[in-house]
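Q: Sharing a model prediction with you, sequence too.
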Amino acid sequence: MKLTYYGMIVQHTGEDWIDAPLVLSTAQPSLGGSIPELGTQIAKLYKPPPLAPVPHPGLRLMALGGHNLQLNSVTAVGPEDVGFGLSAESLSYAETTPTQNTAGDTILSTTFVIARPATIPSDSSEHKVTVTSMEMKPTTIHETVPAKNTNVFLTASVLNPSQFILLPGQANVYLNNSFIAKSDIKGVSPNERFFSSLGVDAAVKVEYKPAHEFSEQVGLLSKSSSTVHEQRIVIKNTKNEQVLITVKEHVPKSTDEKIKIKLISPELDQKMANRVDSMKKGELPTPGARLNSAHNLEWTVALEPNSETELLVKWSVEYPNGESVEYVEQF
């Protein structure tokens, strides 16, 4: 895997820079997102919204002084995004190669000295310069969030072996010199592991079957209602190699003592309890089921070549009789 680190330069000073030595400095780098994320799904008792008052026909709302009230729309304009682009090219494996460009740190920023002089015309257009290029050996991971997208995303786990800080920015991903996807790279320090989306792997397929729910009344003295939710997820590996895939699925979280939620299937791996959000910490996933810090299920399975498996996610919610429960996703 080859990573080429670029800087985008725009200048409108009225003077063209001819064969100018360049030093890039961090200044408000942009952030972004990639593969779908799951927020925390909160279960709470449903309360119908209050009815809106019905205006009396023929009445017109007037302000003091006889002026009509008018609602003006306001448009918010944010600053133009800036940042550095990354390009991951081909999945060939090699050792890290040294570069002539240098990077330096100050208390508030990082600077990058560009090895070759560049010509940047004063035309307010973006001009790309190469900060550095390095060879990396990635470990590939498969992930899917079938409740939102049944595609399986191929993710590369890579260690940054260079002296360069990788700033947050967008990456163009190429496989065999063909563009396949765009990805977002978060800030990465030297010798820190990071993850980059390599696009969709069509050789691994996911079927998200319709959910089943059934309700019953429980309790002898204080009657309450219980609803069981079943979700079946079929994963098929058509590749000629084993695939390690992590499925992310909602398990609602209750913030109301009147609502009790129990995960029935799968059985959580207690050894994984201290490894929640392992990928955010730069750790590779291992087979097993766990709840992450957002109370979402992360179920990692190893799928043999040309095989398929069915996962059953099952949970129950108990709540006061006569009430109803709504689910709200929060980020």
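A: Done, it's in.

Q: Every contact and neighbour count from this point should use C-alpha atoms.
A: Fine.

Q: quick one: Leu166 from Ser122, how far?
A: For Leu166, the distance to Ser122 (CA to CA, to the nearest Å) stands at 27 Å.

Q: The two: which is more packed in?
A: Leu166 (20 against 14; other CA atoms under 10 Å).

Q: Would you mind listing the residues in contact with that one?
A: Counting by CA atoms under 8 Å, 6 or more residues apart in numbering, Leu166 touches Lys186, Gly187, Val188, Ser189.

Q: The second one: how many residues sit nearby?
A: Taking other CA under 10 Å as the neighbour definition, Gly187 ends up with a count of 15.

Q: hey, where'd the strands end up in the stretch 1-150 of the chain?
A: Applying DSSP state E, counting those that start in this stretch to the stretch 1-150 of the chain gives strands spanning 2-9, 17-20, 23-25, 40-45, 86-89, 102-105, 110-113, 118-120, 127-135, 139-145, 149-159.

Q: Out of these, which gets nearest to Ser178?
A: Closest of these to Ser178 is strand 86-89, at 8.8 Å (criterion: CA to CA).

Q: So which elements touch the closest one?
A: In terms of contacts (3 or more CA pairs under 8 Å, 6 or more residues apart in numbering; DSSP states H and E), strand 86-89 is packed against strand 2-9, strand 169-175.

Q: got another, please set it beside the one above:
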Amino acid sequence: MDAVEIEAPIVGVTVYPDRARVTRLGGTRLAAGEHRIRIAPLPLGLRRDSLRVGGRGAATVLGVDVTTHRQARSADRQVSELERRRRALAEDLAEADDAYEIEAERGQFLARLAERAGGTYARALAAGDAAPTDVAAFADSVAGQLTDSRTRRRGLARRRTELTDELAAVERQLQATKGKRKPDRLAAEVTVSVDVDDAELELELTYLVDGARWQPSYDLRLVDETVTLTWFGLVSQDTGEDWPECELQLSTARPAVATAVPELSPWYLDRVRPVPPRVLPATMVGGMPPPPPAPAGAPPATGRAAFAGPPPPMMQASVAEVEQGVAAATYRPARPIAVPADGSAHRATVAVLELPARLDHVTVPLRAPEAHLRATVRNTSAHTLLPGPAAVFHGADFVATTRLPVWAPGEETELALGVDDRLRVERKLGRRSDTRATLGSTRRREVEYRISVANHTPRPATVEVRDQLPVSRDDGVSVREATLVPPPAERTELGELTWRLRLGPGESGEITMGFRVEIAKGVDLAGWRE
């Protein structure tokens, strides 16, 4: 029974985070009886156990087989054209290489000829057998030919460079289409039993393919106290087949440099403990092995940004329709999108959300004299936002990048929006004193810090100031509070202190933090810092 091959173009694609479901639709007319229908070509990355066939018409599907067609070359038109271009460039480059080598040998021949003829002409001139004009004419002829040869070699060298660059560009294009370069293809052979003559059948073929993905990315634009969140879906694929403009859906289902506020770590004080000598194993020969590298911490890099005035009116963005399922959501972009199998990302707008925000500032002057603008935002939409990178804008100005976590409806999250240079922060050591131990007494070290915050913005600002007291881990070292003005709003057992200052435009606030460390006699203090 011969197979009837029909065209079944792609009419829909549902993209998951790590794969895609492709839908093809084709039709034909058949007489009554049993027939085999072939749908090809299909990509090699097709998951055979995911292939499903349905449709409409007076027929019954008896079975579906997936077969492999071996081919000498890829049947994809883009790949075929690129490979033809690569072969032509390779031939041109080989011809240029041959011509360059021939011209080089010609130049060497002329140089040897001139060298040997020089001695012959010298002897002929001495014997009176040659005239000086003959020698000059020969020399001019050889020099002219050498000049022409070297000119041609330079031209051939330029041609070789141009061909090499063109060939490299074609190779890069072929590399981008690596999924389509494999010559072999799959085919679905559907066996049907047709009930009536001249029956019109419509077949729908669906299957899963690997090598496709979509990832979320976001724009966060702060204007006054509203954050406009634009959610994009970045779709890319290298499945081996191009997706034409069709119904594209993005599903959250899974079949089967960031700007951050510095964090405080506990500040421990302890006695100096002697390190016991290390005993070498009997099997070790030579010196000690190198100690493991100590972890190095550094405060995160921060960017500086200036607020901009009100941005111009924004164009309206077309957003996707959403269909909420039990455990996932499916988004349908407003317009069809073509996605070639070259791995490049194609962006579709999923949603644009206007979210209310509470703004304040956070500073950790112990780490850096900077105030970070922070927005506490509630997700008032019905969307569960997936984790992904976000670009932060103040009005029309780009100021930072951050990363959003999973953000459920009704949930609040804190967004770091960059450094606000209009709040000036300073932390200074105001006083330090040490007392020596007398017989049977302890030593004391007392310090006092002053933290000042100035608001140079045109509006009131709430500033959260974080600092810390040291924490003792030894009975011979004790820490006593001396001065905390004003009292902190929050404190933890690990010595972290939090103040909240409310400053009007042009106002300043000051915090005084003092403490005393008592060290028992005979104890050497470890972990101290100014």
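A: Looks like it arrived, so ask away. What you see is a predicted model; the values in this text were computed from it and never measured.

Q: Which of the helices and strands packed on strand 86-89 of structure 1 sits closest to Val218 of structure 1?
A: Using CA to CA, these put strand 169-175 closest to Val218 of structure 1, at 52.2 Å.

Q: Let me see the ranges of the strands in the stretch 201-331 of structure 1.
A: Under the criterion DSSP E, counting those that start in this stretch, strands of the stretch 201-331 of structure 1 are mapped to 204-208, 212-218, 224-237, 243-250, 253-254, 260-265, 288-291, 296-303, 307-320, 325-330.

Q: could you dump the ones you listed to JSON lines with mean neighbour count and distance to Pro50 of structure 1?
A: JSON lines is the format used below for these (neighbours: other CA atoms under 10 Å; distance: least, CA to CA, whole Å):
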{"stretch": "strand 204-208", "mean neighbour count": "18", "distance to Pro50 of structure 1": "36"}
{"stretch": "strand 212-218", "mean neighbour count": "12", "distance to Pro50 of structure 1": "28"}
{"stretch": "strand 224-237", "mean neighbour count": "18", "distance to Pro50 of structure 1": "25"}
{"stretch": "strand 243-250", "mean neighbour count": "21", "distance to Pro50 of structure 1": "29"}
{"stretch": "strand 253-254", "mean neighbour count": "19", "distance to Pro50 of structure 1": "24"}
{"stretch": "strand 260-265", "mean neighbour count": "16", "distance to Pro50 of structure 1": "27"}
{"stretch": "strand 288-291", "mean neighbour count": "22", "distance to Pro50 of structure 1": "36"}
{"stretch": "strand 296-303", "mean neighbour count": "20", "distance to Pro50 of structure 1": "32"}
{"stretch": "strand 307-320", "mean neighbour count": "17", "distance to Pro50 of structure 1": "22"}
{"stretch": "strand 325-330", "mean neighbour count": "13", "distance to Pro50 of structure 1": "17"}
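
Q: Just put the ones you listed in TSV and tack on distance to Val113 of structure 1.
A: Formatted as TSV, the strands of the stretch 201-331 of structure 1 follow (distance: least, CA to CA, whole Å):
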stretch	distance to Val113 of structure 1
strand 204-208	43
strand 212-218	59
strand 224-237	46
strand 243-250	40
strand 253-254	49
strand 260-265	54
strand 288-291	44
strand 296-303	42
strand 307-320	50
strand 325-330	42
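
Q: right, so of those strands, which gets closest to Leu45 of structure 1?
A: Nearest of these to Leu45 of structure 1, taken as CA to CA: strand 325-330 at 4.7 Å.

Q: Centre of the chain to the closest one, how far?
A: Distance of strand 325-330 of structure 1 from its chain centroid, counting by CA atoms, centre = their mean, to the nearest Å, is 20 Å.

Q: Between strand 224-237 and that strand, find me the angle.
A: Strand 325-330 of structure 1 runs at 50 degrees relative to strand 224-237, counting by axes from the mean of the first three to the mean of the last three CA atoms, to 10 degrees.

Q: Give me the contact list for strand 325-330 of structure 1.
A: By CA under 8 Å, 6+ apart, the list of residues contacting strand 325-330 of structure 1 reads Leu38, Gly39, Thr40, Gln41, Ile42, Ala43, Lys44, Leu45, Tyr46, Pro252, Tyr319.

Q: and the alignment partner in structure 2 of the last one, what does it touch?
A: Aligned by TM-score structural alignment, Tyr319 of structure 1 pairs with Ile519 of structure 2. Ile519 of structure 2 makes contact with Thr442, Arg443, Arg444, Gly476, Val477, Ser478, Leu525 under the criterion CA under 8 Å, 6+ apart.

Q: how about a cut-off of 6 Å?
A: The contact partners of Ile519 of structure 2, taken as CA atoms under 6 Å, 6 or more residues apart in numbering, are Thr442, Arg443, Gly476, Val477.

Q: Closest to Phe232 of structure 2 out of those?
A: Closest to Phe232 of structure 2 out of the contacts of Ile519 of structure 2 is Val477 (55.2 Å), distances taken as CA to CA.
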